[in-house]
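Participant: For reference, the sequence and a predicted model appear below.
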Amino acid sequence: MSVQSFPPVVDERSRILILGSMPGTASLRIQQYYGNPRNHLWAILYGLFADRPPDAGYEDRIAFARSQGIALWDTIAQCEREGSLDSDIRDVVPNDIPGLLRQYPRVKTIVCNGAKSHAELLKHFGHTAEIAERKVLKLPSTSPIPTPKYRGLEERLEAWRIVKEAAET
């Protein structure tokens, strides 16, 4: 099945670009970044920057991310995928990450949410000046699927603390 990403959430305040790979089926269904209520991204961002649970409303979450200088997008614009697993992604068409970075030059840190996002970013754009002149962080996916090293929210939150450090520089 062919799936498409969302437009970026970005503005002139953005300093950090969090790149997913491709929204999962729950997010696509409701047309919201990290719309699966079990995904840890929102809990991580609020844990890092506000030390409180995420706002209930999606627009409030987006406003919160923007107020922290955080932009959201995906490395993949379109692909073929059944279900939500990154391992099932094929026939990738990338988003124009370098073009976005030229338009928003204040973005200095790119955070890849998981290995697939990182691999696709480097495969398509690792050779470009727009990527080379920025800090690129490969962090564990905020997916609710446990891994041997990242069982749940607490382990992921600890790994993502570097994002708050990047926001303060």
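Facilitator: Thanks, I have the structure now. Residues are numbered from 1 along each chain as shown.

Participant: From here on, just use CA atoms for contacts and neighbour counts.
Facilitator: Will do.

Participant: who are the neighbours in contact with the nearest residue to residue 38 once chain neighbours are set aside?
Facilitator: Nearest non-adjacent residue to residue 38, counting by CA to CA, 6 or more residues apart in numbering: residue 144, 5.6 Å away. Residue 144 sits next to 38-40, 152 when contact means CA atoms under 8 Å, 6 or more residues apart in numbering.

Participant: Closest one of those to residue 160?
Facilitator: Closest approach between the contacts of residue 144 and residue 160, by CA to CA: residue 40, at 10.9 Å.

Participant: Could you report the neighbour count for the closest one?
Facilitator: 19 (other CA atoms under 10 Å).

Participant: Touching, it and residue 146? I think so.
Facilitator: No: using CA atoms under 8 Å, residue 40 is not in contact with residue 146, being 11.2 Å away.

Participant: And the helices in this structure?
Facilitator: For the chain, the helices defined by DSSP state H cover 25-30, 41-49, 58-67, 97-103, 115-125, 129-132, 153-167.

Participant: for comparison:
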Amino acid sequence: MSELTADVGFDPIAAPAGRVLILGTLPGGESLKRKEYYAFRSNVFWRVMETLVGAAADSPYELRRRRLCAAGIAVWDVCKSAKRPGSLDARIDRSSIVANDFAAFFASHPDIRIIGFNGRTAAHLYQTKVLPGLPSALGSLQRVILPSTSSANAMRFDDKILQWRSALAHWIAPTNPS
């Protein structure tokens, strides 16, 4: 059997004045192929963002990125790289994880006020792989575990929207859809 190579994630989608940081684990296969966050069609992340900030799921990726930044939302992943056969978070080889540099991210994005985890795995990896290495002031950032937008989470879409909106609405800037 050949040695599995590590998947390598993307730079964050972020404006310097962002207030909300949405964290996933690591881009899946379709996202890596297309070089876009949440590119797998059955993942409802972009439908959630369309509902919350007008980042239309069927609009060009660059326009969706700009809409998130205008709303004060940053998107990134806990893992800079990790070995994982397939795209399921449960298959990530925990011993291979290299976490992203969150100290540098928070230094260049000082207005982040809340971290929303796109699922429990992202929250757990942040807790175990990132938080111990951060200055204590950064450890006190508000955090919320949101329902995963993955198709593996069978929760109804309307229930996901309700929880995402409830957790993040206070922090999201109003936007004017174009």
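Facilitator: Done, it's in. Please read these numbers as outputs of a predicted model, since none were measured by experiment.

Participant: Could you quantify their similarity as a TM-score?
Facilitator: The pair, once superposed, lands on a TM-score of 0.90 when counted by TM-score structural alignment, normalised by the length of the first structure; 164 aligned residues with a CA RMSD of 1.6 Å.

Participant: circling back: quick one: map the residue nearest to residue 38 of the first structure onto the second structure.
Facilitator: The equivalent of residue 144 of the first structure in the second structure is residue 151 (alignment by TM-score structural alignment).

Participant: Quick one: residues contacting residue 61 of the first structure.
Facilitator: Counted by CA under 8 Å, 6+ apart, residue 61 of the first structure has contacts 42, 54-55.

Participant: what separates it from residue 78 of the first structure, distance-wise?
Facilitator: 25 Å (CA to CA, to the nearest Å).

Participant: Just give me the residue closest to the centre of the second structure.
Facilitator: Residue closest to the mean C-alpha point of the second structure, counted by CA atoms, centre = their mean, is residue 23 at 3.0 Å.

Participant: Residue 31 of the first structure maps to what in the second structure?
Facilitator: So residue 31 of the first structure corresponds to residue 35, using TM-score structural alignment.

Participant: likewise residue 22 of the first structure?
Facilitator: Matched across to the second structure, residue 22 of the first structure falls on residue 26, judged by TM-score structural alignment.

Participant: Can you give me the neighbour number for its match?
Facilitator: 30.

Participant: Over to residue 135 of the first structure?
Facilitator: 13.

Participant: got the contact list for residue 65 of the first structure?
Facilitator: Contacts of residue 65 of the first structure (CA under 8 Å, 6+ apart): 45, 71.

Participant: one more time with 7 Å, if that's ok
Facilitator: Taking CA atoms under 7 Å, 6 or more residues apart in numbering, we find residue 65 of the first structure in contact with no residue.
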